[in-house]
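K.L.:
this one's sequence-less:
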């Protein structure tokens, strides 16, 4: 499994079944990561968003990503029908795998009660078998929140910014009783309590696999340069061809 060091974080892949999933599940982490690492590139994929929700998804991604030159993709799979559309989704994942090599993947969790979320999680691990992935959580009526084994403490500013953007970016969701500041802040406060966050706020994640090394980080500067050079010679033509097909 590929090791992950903070200094090596260059490309993040965010996967969400619906237009607000990424923001709800890991919006605070993304705001914090991009503030600390402005050079990080992000591929942000929403698999289902039509009409007004598509416009909301694009605008929200722009705000959370601070308007940088990132790759935002909003697809048109059918809400609640991902199990029936699995073959088409798998083809999109294969194109995505050929087009990018992420250092970190943020995706849905496997124990999520929403069938669309579970399909995205399953395809994530089927496609990216040698990558670091954190699975985020989405509050819902089914009460499926679990016990995270990874916590990301957030600053009070990041927590507030996340909630503000969620409440202002998705007007189509405002009629839902659960969608609002109280819900979002409550989840952040609960996870903050569990990890004793200094600000009182945190996001919780799940990872089925963690690799720990007692050895110091190896010096790979020369190796990385050679690896990047090889990727440019061999992989770039493949990426260009895949992008023409579109995700």
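P.N.:
Looks like it came in fine. Quick caveat: nothing in here was measured; it's all calculated off a predicted structure.

K.L.:
going forward, measure contacts between C-alpha atoms and count neighbours the same way
P.N.:
Will do.

K.L.:
tell me which element the residue lying farthest from the centre of the chain falls in.
P.N.:
Distance to the chain centre peaks in the chain at residue 222, reaching 29.9 Å (criterion: C-alpha atoms, centre = their mean). Under the criterion of DSSP states H and E, residue 222 resides in helix 221-234.

K.L.:
contacts for that helix, please.
P.N.:
By C-alpha atoms under 8 Å, 6 or more residues apart in numbering, no residue outside helix 221-234 reaches it.

K.L.:
dropping in the other structure now:
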């Protein structure tokens, strides 16, 4: 079982970027934690309402949700932000970390991406996901979410304040994006990632038990039957 940490600057960032992948992790039995760094104070909707939306979305994905204490549009990649994310990495013992792509027009996304790279500097798998505001994104790693797209959309639908005010959270747009990346990955639907670091552990599989030699007469007997 792996321990997965997904980091996002605002409520709904994680679901948009890698919600299907988190659903796939849970289906595989992995432990998944979502760290939302700010309360989304400057987006559509009131902060308390956005917290309730995010909590409902986490339940839809069957993930643990933890909150940072930073303010929307005021995030910096400073020691405090790094320490916040570093604590989450340590507490979850994360094997895999997902975070925003660094090339993004939203300053909070850029800051969280930079801080996470520092906080997870000893990690072996750090993957950047795409946001609607990402400016440059050249993925080379894909996760097949064909069996999990509906769950991603269900989680996003919990963010009603965003769905009603942003075309980027429209289910048709989300599905179209997954189909686009799926075509690149040669599957039906996919989410795409740019690895900051990805170590593939090719440990030897468990040894097979010694084969028992079947007596010749048994083989003849089966053939005759």
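P.N.:
Arrived safely. Keep in mind the model is a prediction, meaning the values are calculated, not measured.

K.L.:
and the gap between whichever residue in the first structure pairs up with residue 16 of the second structure and residue 49 of the first structure?
P.N.:
Per TM-score structural alignment, the equivalent position to residue 16 of the second structure in the first structure is residue 24. Residue 24 of the first structure sits 15 Å away from residue 49 of the first structure, going by C-alpha to C-alpha, to the nearest Å.

K.L.:
so who does the aligned residue in the second structure for residue 60 of the first structure touch?
P.N.:
In the second structure, residue 60 of the first structure lines up with residue 57, judged by TM-score structural alignment. Contacts for residue 57 of the second structure (C-alpha under 8 Å, 6+ apart) come out as 15, 154-159.

K.L.:
among these, which are in strands?
P.N.:
Counting by DSSP state E, no part of the contacts of residue 57 of the second structure is found in strands.

K.L.:
any chance of the residues you listed in CSV, plus distance to residue 177 of the second structure and neighbour count?
P.N.:
Formatted as CSV, the contacts of residue 57 of the second structure follow (distance: C-alpha to C-alpha, whole Å; neighbours: other C-alpha atoms under 10 Å):
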residue, distance to residue 177 of the second structure, neighbour count
15, 13, 29
154, 16, 18
155, 16, 26
156, 14, 30
157, 16, 22
158, 19, 21
159, 18, 24
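
K.L.:
sitting in helices, which of those do you find?
P.N.:
Using DSSP state H, 15, 154-157 are the members of the contacts of residue 57 of the second structure that sit in helices.

K.L.:
of those, closest to residue 102 of the second structure?
P.N.:
The closest of these to residue 102 of the second structure turns out to be residue 15 (C-alpha to C-alpha; 17.5 Å).

K.L.:
please enumerate the helices of the second structure.
P.N.:
Using DSSP H, helices in the second structure cover 13-27, 47-61, 79-92, 107-119, 149-157, 160-163, 171-185, 216-224.

K.L.:
closest one to residue 35 of the second structure among the ones you listed?
P.N.:
Closest approach to residue 35 of the second structure among the helices of the second structure (C-alpha to C-alpha): helix 79-92, 7.5 Å.

K.L.:
need the contact partners of that closest one.
P.N.:
With contact meaning C-alpha under 8 Å, 6+ apart, helix 79-92 of the second structure is reached by 3-5, 33, 35, 68, 75, 112, 115-116, 118-120.

K.L.:
let's see that with 6 Å instead.
P.N.:
By C-alpha atoms under 6 Å, 6 or more residues apart in numbering, the surrounding residues in contact with helix 79-92 of the second structure are 115, 119.

K.L.:
burial count for residue 180 of the second structure?
P.N.:
The tally of other residues near residue 180 of the second structure (other C-alpha atoms under 10 Å) stands at 18.

K.L.:
swap in residue 126 of the first structure?
P.N.:
13.

K.L.:
give the aligned range of the following helix or strand past the helix holding residue 222 of the first structure in the second structure.
P.N.:
Helices and strands here follow DSSP H and E; after helix 221-234 of the first structure, the next one along the chain is helix 236-245. Following TM-score structural alignment, helix 236-245 of the first structure has no partner segment in the second structure.
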